[in-house]
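[1] Quick check, what structure comes out for this input:
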Amino acid sequence: MFEAKGISMKLANDRWLFRDISLSVEKGQVLILRGPSGAGKTTLLKCLAELVPYTEGESTLHGKKASDYGIPTWRSKVMYVPQRAAIHPGTPLDLFEMAKKFQSQKGKSFGDPVSFKKK
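    Have a look, this model is predicted:
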């Protein structure tokens, strides 16, 4: 369903934040990212949602790249939901369910969200 291959991010100081990350998530699976603070977990998730540009690699959803969907559609299908939403009480899934109800999202088919958990 969702696949990322070779995702890498080089920082301005020529240091790699992460390099050659590959993962695959099928419907119903949950992926947990663990690591120390500052390791790049949140940045990686934002890269997968095409919110932050990365240096190398590509992600696909159902075999199609973000450019095939168009960035706005990709971002509605591969969503980054913060662990602690500043303006919404409840879980990230609660926030996702609320956002689906917004007028701008009416008529869009979301299917099942791709699940990523940061730990």
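[2] alpha carbons only for contacts and neighbour counts from here, please
    Noted.
[3] Helices of the chain, residue ranges please.
    Counting by DSSP state H, one finds helices in the chain at the ranges 41-48, 66-69, 71-77, 92-100.
[4] how about residue 59, what does it touch?
    Residue 59 makes contact with 2, 3, 4, 5, 7, 48, 65, 66, according to Cα atoms under 8 Å, 6 or more residues apart in numbering.
[5] Might you report the residue contacts of the fifth one?
    Read it as residue 7. Contacts of residue 7 by Cα under 8 Å, 6+ apart are 18, 19, 20, 21, 22, 54, 55, 56, 57, 58, 59.
[6] The fourth one now?
    Neighbouring residues of residue 5 by Cα under 8 Å, 6+ apart: 20, 21, 22, 23, 57, 58, 59.
[7] Tell me which of the helices of the chain sits nearest to residue 118.
    When the helices of the chain are compared by Cα to Cα, helix 41-48 sits nearest residue 118, at 6.9 Å.
[8] Here is the second sequence; please produce its structure so I can put it next to the first one:
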Amino acid sequence: MTNTATSIEDLARTSAESEMAHVVRLAKERGLDAEEICLLAEVLARSGSILSQAGRITADLASTGAPTSLSTLLCPLYLCGFGIAVPKLGVPGRPAGGIDVLAQIPGYRYRLDPREVHAIIDRCG
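    Next comes the predicted model:
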């Protein structure tokens, strides 16, 4: 196991900001190989709450981060058209994406508690 992979595993165990900062520093200094990128993606995917869709196929499209990233807004509509559930979630304060763009609309609520998220997914898919 590489030093970077060990640091990613440490991040998985602690979820500490200092561990994330260490992983970022190593990535900047050395880069990440394919296995390390995969490990980091899996650790980050398991780091928060996971919403089950009871056997439904789900998908999402990560934002490009550009302020005019319409792909983040339009692709979920196309995916839904194919019967795929797209629970579009975002993290406030992260690079600009679809949720950040929508948050600029007066009255748009982007902070929801888990109960509200489940109610909306049940109602809208």
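[9] Could you tell me the TM-score of the two chains?
    After superposition, the two chains reach a TM-score (TM-score structural alignment, normalised by the length of structure 1) of 0.34; 77 aligned residues with a Cα RMSD of 4.7 Å.
[10] about what we covered before: can I get the contacts of residue 5 of structure 1 in TSV including distance to residue 96 of structure 1?
    Formatted as TSV, the contacts of residue 5 of structure 1 follow (distance: Cα to Cα, whole Å):
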residue	distance to residue 96 of structure 1
20	29
21	26
22	25
23	22
57	27
58	24
59	21
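[11] And the buried ones among the residues you listed, selectable in PyMOL?
    Buried residues within the contacts of residue 5 of structure 1, by 16 or more other Cα atoms under 10 Å, are selected in PyMOL with:
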select buried, resi 58+59
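[12] So which of the contacts of residue 5 of structure 1 belong to strands?
    Members of these lying in strands (criterion: DSSP state E): 20, 21, 22, 23, 57, 58, 59.
[13] So which elements touch the helix of greatest length in structure 2?
    For structure 2, the helix with the greatest residue count under DSSP H is helix 17-30. Counting contacts by 3 or more Cα pairs under 8 Å, 6 or more residues apart in numbering; DSSP states H and E, helix 17-30 of structure 2 is packed against helix 3-14.
[14] what's the helix it packs on in contact with?
    19-20, 22-23, 26-27, 32, 36, 39-40, 43-44, 47.
[15] quick one: the longest helix of structure 2 to helix 3-14, angle?
    Helix 17-30 of structure 2 and helix 3-14 meet at an angle of 160 degrees, taking axes from the mean of the first three to the mean of the last three Cα atoms, to 10 degrees as the criterion.
[16] on that earlier part again, most packed of the helices of structure 1?
    helix 41-48 (a mean of 20; mean count of other Cα atoms under 10 Å).
[17] which helices and strands sit right next to it?
    Helices and strands touching helix 41-48 of structure 1, by 3+ Cα pairs under 8 Å, 6+ apart, are strand 116-118.
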